[in-house]
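Colleague: After the sequence you'll find the predicted model.
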Amino acid sequence: MESLFKTGEFAELCQTTKNTLIHYDHVGVLKPTEVGENGYRYYRPNDLFRFKTVRALTDAGFTLQEVRSVFSEYDPDTLGRSVAEHRAELRAHIDRLAHAASLLDEIDRQISSNREAEPGAFFLEERPDRLIINLDCPVDSMWLKGADAALSDGKAMETLERISPEASLSLYGLKAYDALERGRICYDGGFYLLPESVTFEEVVRLLRSESHLCDESQLETVPAGTYACISEVGPQKKAAAVHARLLEEVGRRGLRPCGPRYEVISFRLSDVAPGRVYRFVVSVRCEPADA
């Protein structure tokens, strides 16, 4: 005689709850093999396959009413269309989850990096080649102003969105070649710093395939090397003092700056926080002065 499971036993076998099995019975997608005079439900071992089928279909987006129709009114054409629709929805959902996971990974990376940098601290670090997308408009501060700046920034942000989820959270910054004039920084341009995972080739392919994005000439490689850095917390008017101190520290250590100074925010989401807390790092590639 075939062994039967009580509701609790079968629920344990299915790794679900008694209430779920009772609900499935009421809806009509999984009825018990027997119902005793005492009202107890009993299930056969092969009812497990039906349960797993119900769970697989609901996980794929089918409602319980749709699952019931699959079992009671089986029609290959109707079922085929329904499967195709739910498969497309499921794949779109998977894509959204993957996109969200990538964004969280980048936010976590920025948070970890921000924690490691002590405000006001000077340090040297080795950096690999990094890509930046330059804005094709003049800038005078981290907060872009004017129609030209808005248009350039809009194109850059659309480009970042098309590159990857991580790139959409690229840190942005300013660069300055010249020494300070009367304590004031003369910025030479703004840019977005792409994640290390992004390659030059893939960005070039994208820019060449879609004309409404940034121009290929805006793409630049920041060379690898030893960088002198100072991290700080805003307001941005402190930036001039940080630039000046960075150059002093570089000279004090027998080094010489090579190329522009980069002023980059250290956490992208800080610019949407109340009060727009400005967390930034100023850095410059350097070499021994006698090299």
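Modeller: Okay, I see it.
Colleague: C-alpha from now on. contacts and neighbour counts both.
Modeller: OK.
Colleague: mind listing the strands for this structure?
Modeller: Taking DSSP state E as the criterion, the chain contains strands spanning 5-6, 34-35, 41-43, 122-127, 130-134, 171-176, 189-193, 219-222, 225-233, 255-265, 279-288.
Colleague: right, so of those, which gets closest to residue 93?
Modeller: strand 171-176 (27.5 Å; CA to CA).
Colleague: Pick the most buried one from the strands of the chain.
Modeller: Highest mean neighbour count of those: strand 189-193, a mean of 24 (counted as mean count of other CA atoms under 10 Å).
Colleague: Which elements pack onto that one?
Modeller: Secondary-structure packing of strand 189-193 (3 or more CA pairs under 8 Å, 6 or more residues apart in numbering; DSSP states H and E): strand 130-134, strand 171-176.
Colleague: let's bring in a second model and compare:
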Amino acid sequence: MSNLRIAIQKSGRLFEDSVQLLKECGIDLRNVKDRLRTESDNFPLEVFFLRDDDIPQYVEDGVADIGIVGENVVFEKNRQVEITEKLGFGKCRLSIAVPRSQEYDSIKCLEGKRIATSYPHMVTSFLAKNNVTAEIHEISGSVEIAPGIGLADVVADLVSSGSTLFMNGLKEVETILNSQAVLIKNKQLQPFSISLLDKLLFRIQAVKKAKRNKYILLNAPNDNLEKIISLLPGMKSPTVLPLAESGWSSIHSVLSEDQFWECIENLKAAGAQGILVVPIEKMVI
């Protein structure tokens, strides 16, 4: 059987998370350090380590069947690939930033400005959508210093915490794109590759669901059992087991991260005791 070929970043902010995701999916990889290619020992997967900017083209051309790359790269390169799954890591945003001393009322303040960016395609599209005409200066790396050295008036760059912008005297004023790592695929995959991709996606989705949920165990007085169960919005019906101590039961359920703290407070108020919270490694529904 042929392998499914995946391209991931050879270095940079998505490399470690991409390799970790594959490992969490139960895929063993041989030594990945300083390699351009490797194979899994227990899943028909071949991994290529590439520059992130090149991944969409490799996938479009069919050199790789699938790839893990930031949405910002997918939209900037504008290749004919399909986003199959959002992966939840590598989150950032492509933002426009201006000097902190500059007043900014609306996007019309960008009219006629010089904008330094490594993302000319997305910035040009964003300006056109908002009927703004500006001068794009395409540069690679250290975009945030452009206003300080007189190269540009404004920058459009990736932002995570915003600390780099702050240190360079800039403030965010517009968000062009909220980005995260995504799994992309070639639009003309062969049936055997589609089958392998479906198996990989099944594993990825199980890992993602596990990260968004917690397994909870608690002790509840039987005279308040129905109320406590009603407070648990987990999967289907919770498991209820009698305790050795008369009048008490143990309840097992699953809570999502979004509901977790509020639900715990309500459970305690309803009389739940001995609440134990356990991380979930995989979650198959």
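Modeller: Received it, and whenever you're ready, just let me know what you need. If you're wondering where the values come from, they're calculated on a predicted model, not measured in any experiment.
Colleague: Any idea what the TM-score comes out to?
Modeller: The TM-score (TM-score structural alignment, normalised by the length of structure 2) is 0.21; 107 aligned residues with a CA RMSD of 6.3 Å.
Colleague: hmm, back to that, which of the strands of structure 1 sits closest to residue 86 of structure 1?
Modeller: Closest of these to residue 86 of structure 1 is strand 41-43, at 29.6 Å (criterion: CA to CA).
Colleague: on contacts alone, who are the packing partners of that closest one?
Modeller: strand 5-6, helix 7-14, strand 34-35.
Colleague: please redo it, this time with the cut-off set to 10 Å
Modeller: For strand 41-43 of structure 1, the elements it packs on are strand 5-6, helix 7-14, helix 18-27, strand 34-35, judged by 3 or more CA pairs under 10 Å, 6 or more residues apart in numbering; DSSP states H and E.
Colleague: In the helix or strand harbouring residue 205 of structure 2, which of the residues would be classed as buried?
Modeller: If you go by DSSP states H and E, residue 205 of structure 2 is part of helix 191-211. Across helix 191-211 of structure 2, burial judged by 16 or more other CA atoms under 10 Å covers 193, 196-197, 200-201, 203-211.
Colleague: which SSE is residue 73 of structure 2 in?
Modeller: Under the criterion of DSSP H and E, residue 73 of structure 2 resides in helix 71-77.
Colleague: tell me which residues of the helix or strand following that helix are tucked away?
Modeller: Using DSSP H and E, the helix or strand that follows helix 71-77 of structure 2 in sequence is strand 81-86. Neighbour counts over strand 81-86 of structure 2 (16+ other CA under 10 Å) mark 81, 82, 83, 86 as buried.
Colleague: Just to check, the first one is in contact with residue 182?
Modeller: No: shown here, residue 81 of structure 2 and residue 182 do not form a contact pair, counting by CA atoms under 10 Å, at 11.5 Å.
Colleague: what touches both of the two?
Modeller: Common neighbours of residue 81 of structure 2 and residue 182, counting by CA atoms under 10 Å, 6 or more residues apart in numbering, are 67, 74.
Colleague: Setting aside sequence neighbours, what's the nearest residue to residue 193 of structure 1?
Modeller: residue 132 (4.5 Å; CA to CA, 6 or more residues apart in numbering).
Colleague: Was I right to think that neighbour contacts residue 189?
Modeller: No: with contact defined as CA under 10 Å, residue 132 of structure 1 does not reach residue 189; the gap is 11.5 Å.
Colleague: overlap in contacts of the two?
Modeller: Overlap of the contact sets of residue 132 of structure 1 and residue 189 (by CA under 10 Å, 6+ apart) consists of residue 173.
Colleague: how much space between residue 99 of structure 1 and residue 105 of structure 1?
Modeller: Here residue 99 of structure 1 is placed at a distance of 10 Å from residue 105 of structure 1 (CA to CA, to the nearest Å).
Colleague: between the helix holding residue 205 of structure 2 and strand 81-86, how many degrees?
Modeller: Helix 191-211 of structure 2 and strand 81-86 are oriented at 30 degrees to each other (axes from the mean of the first three to the mean of the last three CA atoms, to 10 degrees).
Colleague: which helices and strands does helix 191-211 of structure 2 pack with?
Modeller: Here helix 191-211 of structure 2 touches strand 4-9, helix 15-24, strand 45-50, strand 81-86, strand 181-186, strand 248-256, going by 3+ CA pairs under 10 Å, 6+ apart.
Colleague: Can you name the next helix or strand after the third one?
Modeller: It refers to strand 45-50 of structure 2. Sequence order places helix 55-61 as the next helix or strand after strand 45-50 of structure 2, per DSSP H and E.
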